[in-house]
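>>> no sequence on this one, just coordinates:
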């Protein structure tokens, strides 16, 4: 069995209990290079064979897995955050399925959630935003035309933008072109949950200048939302005049 494990956003304590157990038991670990905090590998057995997939092709990754399976060894494929989001795992799962290799997936804490924790911010505030869009600016990997930032910006919802910090100026231009006002709050969270975590806050009009010189060039989440520092309506869930199946209204 091959276990595809979400390593979480970086803090070694933010991996799931199941994911940590699989790491402790693994004979072979293939981890996603510099994106995975190497501190996570400290729980691996001393005799575990560890591969850095940053230096490997898809065929090489599958070859290592296939060899381990033939030898009756257990493999962990360790991905950052939650592997379902920009994890490039579908092609690996399909390749394993074609070869008859059994696998499962252990979800993890995504960096967009760790960023919310770092910002001490709820993304879905009543009366402000009830939708979170996870997306990216086109780079080497294209984005469908209907999913371009300027199209998504029309929703005026909370947006968590991955893999785009090196194109921040273009990101800001696209968001403004799509309808966000220049005074819309924005936050950049680099390496959320890592010891070297860094946060820069501003507006669409000011954020590019604020990030200059901050040495933020990768592994950073861009959060755009009116939720950041906005006045909002209180949730009805805890309102004293609101009844539901677990509580009667008190007034």
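Perfect, thanks for sending it. Small disclaimer: the values here were computed from a predicted structure and weren't measured.

>>> only C-alpha atoms from now on, for both contacts and neighbour counts.
OK.

>>> between the two ends of stretch 46-59, what distance do you get?
Start-to-end span of stretch 46-59 (C-alpha to C-alpha, to the nearest Å) is 26 Å.

>>> for that stretch, which outside residues touch it?
By C-alpha atoms under 8 Å, 6 or more residues apart in numbering, the residues outside stretch 46-59 that reach it are 26, 27, 28, 29, 30, 31, 32, 33, 34, 61, 92.

>>> likewise stretch 185-194?
Taking C-alpha under 8 Å, 6+ apart as the rule, stretch 185-194 contacts 9-11, 111, 114-115, 118, 197-204, 207, 216, 218-226, 228-229.

>>> which ones among those lie within strands?
Of the contacts of stretch 185-194, the ones assigned to strands by DSSP state E are 198, 199, 200, 201, 202, 203, 220, 221, 222, 223, 224.

>>> surely the last one is in contact with residue 162?
Right, the one you point to is residue 224. No. With contact defined as C-alpha atoms under 8 Å, residue 224 does not count as touching residue 162 (11.5 Å).

>>> tell me the contacts of the closest residue to residue 73 other than its chain neighbours?
Take residue 73 and drop its neighbours on the chain: the residue closest to it by C-alpha to C-alpha, 6 or more residues apart in numbering is residue 27, 5.7 Å away. With contacts defined as C-alpha under 8 Å, 6+ apart, residue 27 is in contact with 45, 47, 48, 49, 73, 74, 75.

>>> now residue 125
227, 232, 233.

>>> likewise for residue 141?
Listed by C-alpha under 8 Å, 6+ apart, residue 141 has no contact partners.

>>> which of the ones in strands among the contacts of stretch 185-194 ranks first by neighbour count?
residue 224 (28 neighbours; other C-alpha atoms under 10 Å).

>>> contacts only, for it.
For residue 224, counting by C-alpha under 8 Å, 6+ apart, the contacting residues are 158, 159, 160, 184, 185, 186, 187.

>>> how about 10 Å then?
By C-alpha atoms under 10 Å, 6 or more residues apart in numbering, residue 224 lies in contact with 123, 132-133, 153, 156-161, 172, 175, 180, 184-188, 202-204.

>>> return the subset of these lying in strands.
In strands, defined here by DSSP E, the members of the contacts of residue 224 are 132, 133, 158, 159, 160, 161, 185, 186, 187, 188, 202, 203.

>>> what about versus this one:
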């Protein structure tokens, strides 16, 4: 069996219990060395053979995993965050299907969840935003038709933008062209949940300046949305914040299948 495991967003103890158990039992681990916390390799047994996929092609990764599987060994393919987001796992799964090799996927904590934790922020506030757009800016690899940044930004939803912290001036320009306000709250979250984690709050109009000032041009998520400025009282800078609506889930005047409404 080949286990495709999400390593979590950075902190070594954010891997799932299942992922950690599989890592301890693995005979072969192929890990994304440029992205995954190396502390996780301490879970591996002494006899485990470890390969860093940062230096490998897809074909080399598949050859290592399939050879180990053919020998009856347990294989862990360790990806950053949750492998369903920008993890390039579909091509691996399709190739394994074609070779008749069995596998499973073990979810992980995505960095977009880690960023929310670092920001102490809910992405979906009633009356402000009930949708989250996860996307990236077109760069060395292009975006599909209809998924350009302007199109994705036009809804006004909360946005979590991957793989774009090295193009902040361009990102800011695209967001403004989509109709987002230059004063709309934004944040850079560098290495969410890692020991080096940093949060830089700014606006859509000051994204590039904030990144240059803080020296952030990689390994960071960009979060954009009115939710970042919405609070029950004051904003982070002490200014009056935009108010969100109280959740109906715990509103005493709102009946649910478990609780009657009261006046």
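Arrived safely, thanks for sending. Values in this document were obtained by computation on a predicted structure and should not be read as measured data.

>>> in the stretch 51-200 of the second structure, mark out all the helices, start to finish.
Remark: helices assigned in the stretch 51-200 of the second structure by DSSP state H, counting those that start in this stretch are 58-70, 90-99, 111-119, 149-153, 168-177.

>>> can you put those in CSV and add mean neighbour count and distance to residue 250 of the second structure?
Shown next, in CSV, are the helices of the stretch 51-200 of the second structure (neighbours: other C-alpha atoms under 10 Å; distance: least, C-alpha to C-alpha, whole Å):
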stretch, mean neighbour count, distance to residue 250 of the second structure
helix 58-70, 16, 49
helix 90-99, 13, 40
helix 111-119, 21, 22
helix 149-153, 19, 31
helix 168-177, 19, 35
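
>>> how about those, which one is nearest residue 143 of the second structure?
Closest approach to residue 143 of the second structure among those (C-alpha to C-alpha): helix 149-153, 8.8 Å.

>>> that closest one: average distance to aligned residues in the first structure?
For helix 149-153 of the second structure, the mean deviation from the first structure after alignment is 0.9 Å (mean C-alpha distance after the TM-score superposition for the first structure).

>>> related to what we said a few turns ago, make JSON lines out of the helices of the stretch 51-200 of the second structure and add distance to residue 19 of the second structure.
Shown next, in JSON lines, are the helices of the stretch 51-200 of the second structure (distance: least, C-alpha to C-alpha, whole Å):
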{"stretch": "helix 58-70", "distance to residue 19 of the second structure": "17"}
{"stretch": "helix 90-99", "distance to residue 19 of the second structure": "18"}
{"stretch": "helix 111-119", "distance to residue 19 of the second structure": "16"}
{"stretch": "helix 149-153", "distance to residue 19 of the second structure": "33"}
{"stretch": "helix 168-177", "distance to residue 19 of the second structure": "34"}
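
>>> which of those helices sits closest to residue 22 of the second structure?
Among those, helix 58-70 sits nearest to residue 22 of the second structure (C-alpha to C-alpha), with 14.5 Å.

>>> have a look at how far, on average, that closest one is from the first structure.
Counting by mean C-alpha distance after the TM-score superposition for the first structure, helix 58-70 of the second structure comes out at 0.7 Å.

>>> which bit of the first structure covers that helix?
On the first structure, the counterpart of helix 58-70 of the second structure by TM-score structural alignment is residues 58-70.

>>> just give me the neighbour total for the nearest residue to residue 154 of the second structure once chain neighbours are set aside.
Nearest residue to residue 154 of the second structure, sequence neighbours excluded (C-alpha to C-alpha, 6+ apart): residue 178, at 5.2 Å. By other C-alpha under 10 Å, 17 other residues sit near residue 178 of the second structure.

>>> show me what contacts residue 178 of the second structure?
Applying C-alpha under 10 Å, 6+ apart to residue 178 of the second structure gives the contacts 149, 150, 151, 152, 153, 154, 155, 156, 172.

>>> report the two of those residues separated the most.
Maximum distance among those (C-alpha to C-alpha): 15.9 Å, for 155 and 172.

>>> who's in contact with the residue mapped onto residue 228 of the second structure from the first structure?
Structural alignment (TM-score structural alignment) places residue 228 of the second structure against residue 228 in the first structure. Residue 228 of the first structure makes contacts with 119-123, 125, 128, 158, 184-187, 201-202, as judged by C-alpha under 10 Å, 6+ apart.

>>> export those residues to TSV and append columns for distance to residue 138 of the first structure.
Shown next, in TSV, are those (distance: C-alpha to C-alpha, whole Å):
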residue	distance to residue 138 of the first structure
119	26
120	29
121	27
122	27
123	24
125	28
128	27
158	19
184	22
185	22
186	19
187	20
201	23
202	23
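
>>> what's around residue 28 of the second structure, how many residues?
For residue 28 of the second structure, using other C-alpha under 10 Å, the count is 24.

>>> ugh, wrong one, residue 209 of the first structure
11.

>>> that one against residue 201, yeah?
No. Between residue 209 of the first structure and residue 201 there is no contact under C-alpha atoms under 10 Å: 11.0 Å.

>>> roughly how far does the residue nearest to residue 154 of the second structure sit from residue 150 of the second structure?
Taken as C-alpha to C-alpha, the span from residue 178 of the second structure to residue 150 of the second structure is 5 Å.

>>> likewise residue 200 of the second structure?
23 Å.

>>> same check, this time on residue 45 of the second structure
Taken as C-alpha to C-alpha, the span from residue 45 of the second structure to residue 150 of the second structure is 48 Å.

>>> check residue 243 of the second structure too.
For residue 243 of the second structure, the distance to residue 150 of the second structure - C-alpha to C-alpha - is 27 Å.

>>> one step back: hmm, which of the contacts of residue 27 of the first structure are the buried ones?
48, 74, 75 (16 or more other C-alpha atoms under 10 Å).

>>> give me the subset of the residues you listed that lies in strands.
Using DSSP E, these in strands are residue 75.

>>> what's the nearest residue to residue 130 of the first structure once chain neighbours are set aside in contact with, if anything?
Distances taken as C-alpha to C-alpha, 6+ apart place residue 124 nearest to residue 130 of the first structure, at 4.6 Å, with adjacent residues excluded. Residue 124 of the first structure makes contact with 130, 131, 132, 157, 158, 225, 226, 227, according to C-alpha under 10 Å, 6+ apart.

>>> need the counterpart of residue 233 of the first structure in the second structure.
Applying TM-score structural alignment, one finds that residue 233 of the first structure aligns to residue 245 in the second structure.

>>> its match - how many residues pack around it?
Residue 245 of the second structure is flanked by 12 other residues according to other C-alpha under 10 Å.

>>> distance of the residue mapped onto residue 119 of the first structure from the second structure from residue 207 of the second structure?
In the second structure, the residue equivalent to residue 119 of the first structure is residue 119, according to TM-score structural alignment. To residue 207 of the second structure, residue 119 of the second structure is 16 Å away according to C-alpha to C-alpha.
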